[in-house]
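Visitor: Give me coordinates for this.
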Amino acid sequence: MARWVIQVSEKFKPLYAALKAHLLQQVVVQADETPLNVLKEDKKCYMWLYCSGADSPDAALPNVKNIALYDYQNSRARVCPVAFLGDYSGYLQTDGYGAYDGLHHVTNVGCLAHARRKFMDAKKLQGKGKSGKADKALAKIQKLYGIESRLKGATVETRKAERQQHAKPILDELHDWMTSQQVISSSPLGKAIKYTLGQWPKLIRYIDDGHLSIDNNRAERAIKPLVIGRKNWLFSNTPNGADASAMLYSIVETAKANGLILYDYMVKCMKELAKAEPDIDALLPWNFKH
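Guide: Next up, the predicted model:
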């Protein structure tokens, strides 16, 4: 059965290549990575995830494609995103992992959700029901997310204008508050402040372009199906098997993000891709007709 999956995945390569070409034309790409146990590899391996758009057709901005592509690699090094992204020249939004920094032509964007989690870790040590310094940072971050909630469905232009007017002053307050704190750097609060200040230019970049999101949660949600699946199937036996998983997860999750009936779409894809000259353009999820 594993061999069948690998053989089927080979047929999907032209469609994957077409989806990748569209992904690299998007204004914003989000990325994430997660460990993958591959038995016939002698080093720690990873499944990388690159995505654009949103989780559903209704949530995407106009002219933005909902795409989620997995890429198996036996490394977590910078060479992996460099190889996948090539000459991509848009925004790359991540959790701040260093391998994504310094890519040519790419503008890095940070994730405020990761900063928020670190302040949440600090809050837990304050004791149940007690308030402290971490609450002040969390209150400001909550206001920033409140602005984003009100901007759902807004145009790119409106998102930028509202963020400049309402989010920028809150971000300035948060920055001033963090730089004025005298805390032990090794404490949870110290670590939260250090992370946030270290990521600051990337964290605030979202207010300058309405295409951008406040966080990298789209990528985290897109990689979650593999993380959940991994708890059941545990590992890949070979690199070929891991590549097959990357291929099929990409097709399935991109179809789901475009609101397709998965069974109908996969059947149509397999019939069309079996042809000598398949119509790849017709199989792109946003072109597919049930």
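Visitor: Going by C-alpha atoms from here, please, whenever you check contacts or count neighbours.
Guide: Fine.
Visitor: Break down the protein into its helices, ranges please.
Guide: Under the criterion DSSP state H, helices of the chain are mapped to 2-11, 13-23, 79-85, 112-124, 133-150, 156-162, 168-179, 188-198, 200-203, 217-233, 239-257, 262-273, 280-283.
Visitor: what's in contact with the first one?
Guide: By Cα atoms under 8 Å, 6 or more residues apart in numbering, the surrounding residues in contact with helix 2-11 are 240, 241, 244, 245, 247, 248, 270, 273, 274.
Visitor: Centre-most residue in this structure?
Guide: Using Cα atoms, centre = their mean, the residue of the chain that lies closest to the mean C-alpha position is residue 219, 2.0 Å off.
Visitor: ok, residue 15 touching residue 285?
Guide: No - between residue 15 and residue 285 there is no contact, the gap being 10.1 Å when judged by Cα atoms under 8 Å.
Visitor: quick one more, to check against the first:
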Amino acid sequence: AVQGVQFCSKLFEYERRSQNKKHAFEQRKAYRLEKEKTILDAFWNWLDEQKPRKGSRFETAVKYAQNRKDTLMTYLEDGHCSLSNNLCENVIRPFTVGRKNWLFSATPKGATASALVYTMVEMAKANELNIYKCLTYLLEHRPSEDMLDEQLEALNPWSKEVQNVCKN
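Guide: Have a look, this model is predicted:
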């Protein structure tokens, strides 16, 4: 198991190096394919050689990884993807705390409204927008069912207009 952790540590080390070099997404993809793919290939070979004791936690871990190999390898295909889901977990942590508070919403519609507002706030944060400006912009340009896809797309936090109006 120690060797498995060492493979992971090496991958995270390369990810840190890529971040420190401030690689653009395409550069990160190329860097991963050059540096990390060989480590992953060695990891899969090592994993295939393992003969864990039946019923052990190590056997469970080996089977888990082997059954998800294709999924685990997908981060190599896109420099936007992260090696781990730590960022996502950190982002949703406040949401899970908020979810407990929504138990006390007076109606299901009230809980849905709270979740929608929270989603807008987190999307603004993720896109480095001023939250107040972003919420104000969205309220001023209220999305509706009658809007065309292009109009709705223009309200996304990554659209040029929203970025220009709401950037910190």
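Visitor: circling back: pull out the buried members of the contacts of helix 2-11 of structure 1.
Guide: Using 16 or more other Cα atoms under 10 Å as the burial test, the contacts of helix 2-11 of structure 1 include 240, 241, 244, 245, 247, 248, 273 as buried.
Visitor: Would you reformat these as TSV and include distance to residue 149 of structure 1?
Guide: Formatted as TSV, those follow (distance: Cα to Cα, whole Å):
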residue	distance to residue 149 of structure 1
240	42
241	40
244	37
245	35
247	33
248	33
273	41
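Visitor: Could you tell me where stretch 32-46 of structure 2 falls in structure 1?
Guide: Structural correspondence for stretch 32-46 of structure 2: residues 163-177 of structure 1, per TM-score structural alignment.
Visitor: wait, which of the buried ones among the contacts of helix 2-11 of structure 1 is closest to residue 50 of structure 1?
Guide: Proximity of those to residue 50 of structure 1 was ranked by Cα to Cα; the top entry is residue 247 with 12.6 Å.
Visitor: Translate that closest one into the numbering of structure 2.
Guide: Residue-level alignment of residue 247 of structure 1 against structure 2, with TM-score structural alignment as criterion, gives residue 116.
Visitor: Tell me the spacing between the residue nearest to the centre of structure 1 and residue 158 of structure 1.
Guide: Here the criterion is Cα to Cα, to the nearest Å. By it, residue 219 of structure 1 lies 24 Å from residue 158 of structure 1.
Visitor: and if you look at residue 234 of structure 1?
Guide: 45 Å.
Visitor: And the contacts of stretch 120-140 of structure 2?
Guide: If you take Cα under 8 Å, 6+ apart as the criterion, stretch 120-140 of structure 2 is touched by 91, 155, 157, 158, 162, 163, 165, 166, 167, 168.
Visitor: meant to ask about stretch 1-17 of structure 2, not that
Guide: By Cα under 8 Å, 6+ apart, the residues outside stretch 1-17 of structure 2 that reach it are 32, 35, 36, 39, 40, 43, 47, 58, 83.
Visitor: about what we covered before: mind telling me what the residue nearest to the centre of structure 1 corresponds to in structure 2?
Guide: Residue 219 of structure 1 maps onto residue 88 in structure 2 when the alignment is built from TM-score structural alignment.
Visitor: in stretch 50-67 of structure 2, what's buried?
Guide: Neighbour counts over stretch 50-67 of structure 2 (16+ other Cα under 10 Å) mark 52, 62 as buried.
Visitor: which outside residues touch that stretch?
Guide: 1, 44, 47, 72.
Visitor: In TSV: the residues you listed, plus neighbour count and distance to residue 130 of structure 2.
Guide: Compiled in TSV, those are given as follows (neighbours: other Cα atoms under 10 Å; distance: Cα to Cα, whole Å):
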residue	neighbour count	distance to residue 130 of structure 2
1	11	45
44	17	44
47	18	46
72	14	34
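Visitor: per the alignment, residue 31 of structure 1 corresponds to what in structure 2?
Guide: Taking TM-score structural alignment, the alignment leaves residue 31 of structure 1 unpaired with respect to structure 2.
Visitor: Can you name the residues that contact residue 31 of structure 1?
Guide: Neighbours of residue 31 of structure 1 in contact, by Cα under 8 Å, 6+ apart: 48, 49, 50, 51, 92, 93, 94, 216, 219.
Visitor: What is the nearest of those to residue 124 of structure 1?
Guide: Using Cα to Cα, the shortest approach to residue 124 of structure 1 within those belongs to residue 216, at 23.3 Å.
Visitor: That closest one and residue 91 touch, don't they?
Guide: No - applying Cα under 8 Å as the test, residue 216 of structure 1 and residue 91 come out as separate, 11.9 Å apart.
Visitor: of these two, who's got more company?
Guide: Between residue 216 of structure 1 and residue 91, counted using other Cα atoms under 10 Å, residue 216 has the larger neighbour count: 24 against 20.
Visitor: got a list of what the residue nearest to the centre of structure 1 touches?
Guide: Taking Cα under 8 Å, 6+ apart, we find residue 219 of structure 1 in contact with 30, 31, 32, 49, 50, 51.
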